[in-house]
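> Got a predicted structure here, sequence first:
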Amino acid sequence: MSNEIEIGRGKRGRRAYSFDDIAVVPSRRTRDPEEVSVSWQIDAYQVELPVLAAPMDSVMSPATAIGLGQLGGVGVLDLEGLWTRYEDPEPLLAEIAELPVDGATGRMQELYSAPIIPELITGRLKEIRAAGVTVAGALSPQRTQEHWRTVVDAGVDLFVIRGTTVSAEHVSGNAEPLNLKRFIYELDVPVVVGGASTYTAALHLMRTGAAGVLVGFGGGAAHTTRQTLGIHAPMASAVADVAAARRDYLDESGGRYVHVIADGGVGRSGDLVKAIGCGADAVMLGAALARASEAPGRGWHWGPEAHHPHLPRGERVRVGTVGTLEEILLGPGTRADGTLNLFGALRRAMATTGYSDLKEFQRVEVVVSPYSPR
């Protein structure tokens, strides 16, 4: 049965769903939350919490990457952010938090026009490594050719190539594009790449040898991609489509498993639950962690799209501060709005629906929700 609808006589479109449109359904069995496992393994790295922090300056500094690692997640540092452009970016982060709305974009463009300093990439990653946690850093596809050697030599454990969208078949008449398949093959570290939002795009990324695929396209709280480019991928459908690509690639490759990581639209604990229920192995959190008292953004949140030098398609948004990083991830919760104790909520949802681990929970029954979420 097709779920396409007619937009007009000359165009049809597939109905797609966001996390707000769906809900998970209890089964005949329940469990104790204490007996539920939310641990996750990618390549050789066992991770207690299935979370990567988004590589955004409002979310991750070396200190918060270390803090997240000590709590059981993986912090991904933006290697094109202020931490690799300035020796001491703290005054600049404080300035961004105080900028007036009208002048914020222009001033951020000025701050991020400073050159990336390779020695700072090395220093920041070595600082994280010295704390004994998993070391992860992110570059855009455009900067990967220039800086990947510095990143690998600094001892990164996970290499993240993250853009608004990343394809395995970028076409350019001006410069040789990054050959993802050759690049990943030559590296000795696992690579997570994305975003992708369709079955076909994700399948092609999996064939490059990536260890994980980020799912999302302009779905984050700080994006304005839908308004500026007219492009949007509702996350529930996108995750389910990419999970189907993972299943088919598993058969095609003779057993190679590629991790699906939901990157966008996961602002509260209910979104996290539904992302895993739609087939994600883990989530990448941005706004949810920007609400931490330790977050560098000081209650504000922005991504690299907000200071693009030619076409900004993001903005600095006020997310506020709700608690410490530990309270946001592990509780205790003092609010009932899904912003605290995210993984306590995931455990509770898994226990309520009768599942004991993440792989099992990916099979949970999901319905299209007939009401507007509160």
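Looks like it arrived, so ask away. Numbers count the residues shown, from 1 in each chain.

> rest of the way, CA atoms for contacts and neighbours
Fine.

> Not counting residues beside it along the chain, what's closest to Val171?
In this structure, Val171 finds its nearest non-sequential neighbour in Pro177, 7.0 Å apart by CA to CA, 6 or more residues apart in numbering.

> Gly72 now?
The nearest residue in space to Gly72 (CA to CA, 6+ apart) is Glu48, at 4.8 Å.

> give me the number of residues near the one you found?
Look at Glu48: counted by other CA atoms under 10 Å, it has 17 neighbours.

> Show the contacting residues for it.
Applying CA atoms under 8 Å, 6 or more residues apart in numbering, we find Glu48 in contact with Val38, Ser39, Trp40, Gly72, Gly73.

> Go through these and flag which are in strands.
Here DSSP state E is the test, and those give Trp40 as lying in strands.

> Neighbour count added to the contacts of Glu48, as a markdown table?
Listed next are those as a markdown table, based on neighbours: other CA atoms under 10 Å:
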| residue | neighbour count |
| --- | --- |
| Val38 | 21 |
| Ser39 | 17 |
| Trp40 | 19 |
| Gly72 | 20 |
| Gly73 | 24 |
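
> And here is the other one:
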Amino acid sequence: MHSQIEIGLSKRGQRAYALDDVAVVPSRRTRDPLDVSLTWQIDAYTLDIPVLGAPMDSVMSPATAIELGRLGGLGVLNLEGLWTRYEDPRPVLAEIAELRGGRSDPATIARLQDLYEAPIRAELIASRLAEIRRAGVTVAGSLTPQRTQDFYRTVVDAGVDIFVIRGTTVSAEHVSSGTEPLNLKQFIYELDVPVIVGGAAGYTPALHLMRTGAAGVLVGFGGGASSTTRRALGIHAPMATAIADVAAARKDYLDESGGRYVHVIADGGLGTSGDIVKAIAMGADAVMLGSTLARAEEAPGGGWHWGPEAHHAELPRGERVHLDVVGPMREVLYGPARHSDGSSNLMGALRRTMATTGYSDLKEFQRCEVVVAPAPTAG
């Protein structure tokens, strides 16, 4: 049972923990890092590492999705982004990188909104996914719930292997008096490909998403480096608690469904290798990375990072932020690291922590001991 804290005489709330608030505890056994497996499987697809590239224009292009696939992960292309609005989006990406305004500069936000007003073109969705498929890697693309009805047939016909429905928050029961909402359960049932859906940030909404037939559930709400959802909407879900709650829903659904396992994928607030380690320790099967991969030399943002919330037509709640470029994507994932801040050799760090705590695979590591130990603040 969650403990409730009295906020005031008329309101109580659950104490929730961010990833910075928890730490992994060493155990009595250690292993050789070479004996640790990071292999992850979703549906029929086996991946060498539990990493998905976030469908953000600053992170994933067809080329970087291919590169991540060759490195053992899964690149997810944003099918509502610049690559499906422009025949050649490179000049647009260069312009975004050269915008001079600060994080919340109105002129910068207005220009982003203008650039994203170009219509999404079905033929470009098909050609981008075909480009990834020709490279021989697993193909994944993402749409928001609002656009899924319009373009899902194009996506499926293009030969996508894994379909992602990703929004700030996604529910299995959306109520609208003005439009016909997406019936997730019927939609997923009728598709021939596995679907990952989210975000969700609690036990009950995640359990309902699992009951739709989703193969995976994304955990997170406004936790990314470029998001200002907490300031704009007052909504926030500390990731350590959110992951643990959704992992509990996964366990209960496994019993309820008679053995159907739904993968839990942490999405947001994963800025360092330590965050990735703790997300897996809290119960995630894999992680969806944005800012950490945006630091790679190949990232299309050129050192800048922004999400779809940053150019929302009516209520922008994200920022374009500048990140230090770490090195090639291979170095970001596998090293050797030239940085001591957890920004490179992400998988080496995960492997070493698992070895230090005595676990040989990801499922075992989810059972590791953790403590509440908030990170010290700089004095």
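Noted; the coordinates are in hand. Note that the coordinates shown come from a computational prediction; the quantities given were computed from them, not determined experimentally.

> distance of the residue nearest to Gly72 of the first structure from Glu34 of the first structure?
Noted for Glu48 of the first structure: a distance of 14 Å to Glu34 of the first structure, by CA to CA, to the nearest Å.

> Next: Ala201 of the first structure.
For Ala201 of the first structure, the distance to Glu34 of the first structure - CA to CA - is 38 Å.

> likewise Arg12 of the first structure?
Arg12 of the first structure is 47 Å from Glu34 of the first structure, by CA to CA.

> go on, Ala351 of the first structure?
Where Glu34 of the first structure is concerned, Ala351 of the first structure sits at a distance of 9 Å (CA to CA).

> if you count what's nearby, which of Ala201 and Glu34 of the first structure comes out ahead?
Taking neighbours as other CA under 10 Å, Ala201 of the first structure and Glu34 compare with Ala201 leading, 19 against 11.

> if you skip the residues just before and after it, what's nearest to Arg226 of the first structure?
Per CA to CA, 6+ apart, closest to Arg226 of the first structure is His232, 5.4 Å.

> Check Asp78 of the first structure too.
Pro55 (4.4 Å).

> Then Ser113 of the first structure?
Pro309 (7.8 Å).

> residues near the aligned residue in the second structure for that neighbour, how many?
Alignment note: Pro309 of the first structure maps to Ala313 in the second structure; criterion TM-score structural alignment. Around Ala313 of the second structure there are 14 other residues, counting by other CA under 10 Å.

> Who are the packing partners of the lengthiest helix in the first structure?
In the first structure, with assignment by DSSP state H, the single longest helix is helix 235-252. For helix 235-252 of the first structure, the packing partners by 3 or more CA pairs under 8 Å, 6 or more residues apart in numbering; DSSP states H and E come out as helix 199-206, strand 212-215, strand 259-263, helix 269-277.

> repeat that with 6 Å
Under the contact criterion of 3 or more CA pairs under 6 Å, 6 or more residues apart in numbering; DSSP states H and E, helix 235-252 of the first structure touches helix 199-206.

> What residues in the second structure pair up with the helix it packs on?
Using TM-score structural alignment, helix 199-206 of the first structure pairs with 203-210 in the second structure.

> Work out for me the element the counterpart of Arg335 of the first structure in the second structure sits within.
When the second structure is aligned by TM-score structural alignment, Arg335 of the first structure is paired with His339. Under the criterion DSSP states H and E, no helix or strand holds His339 of the second structure.

> How much space separates His339 of the second structure from Gln366 of the second structure?
On the measure of CA to CA, His339 of the second structure and Gln366 of the second structure end up 27 Å apart.
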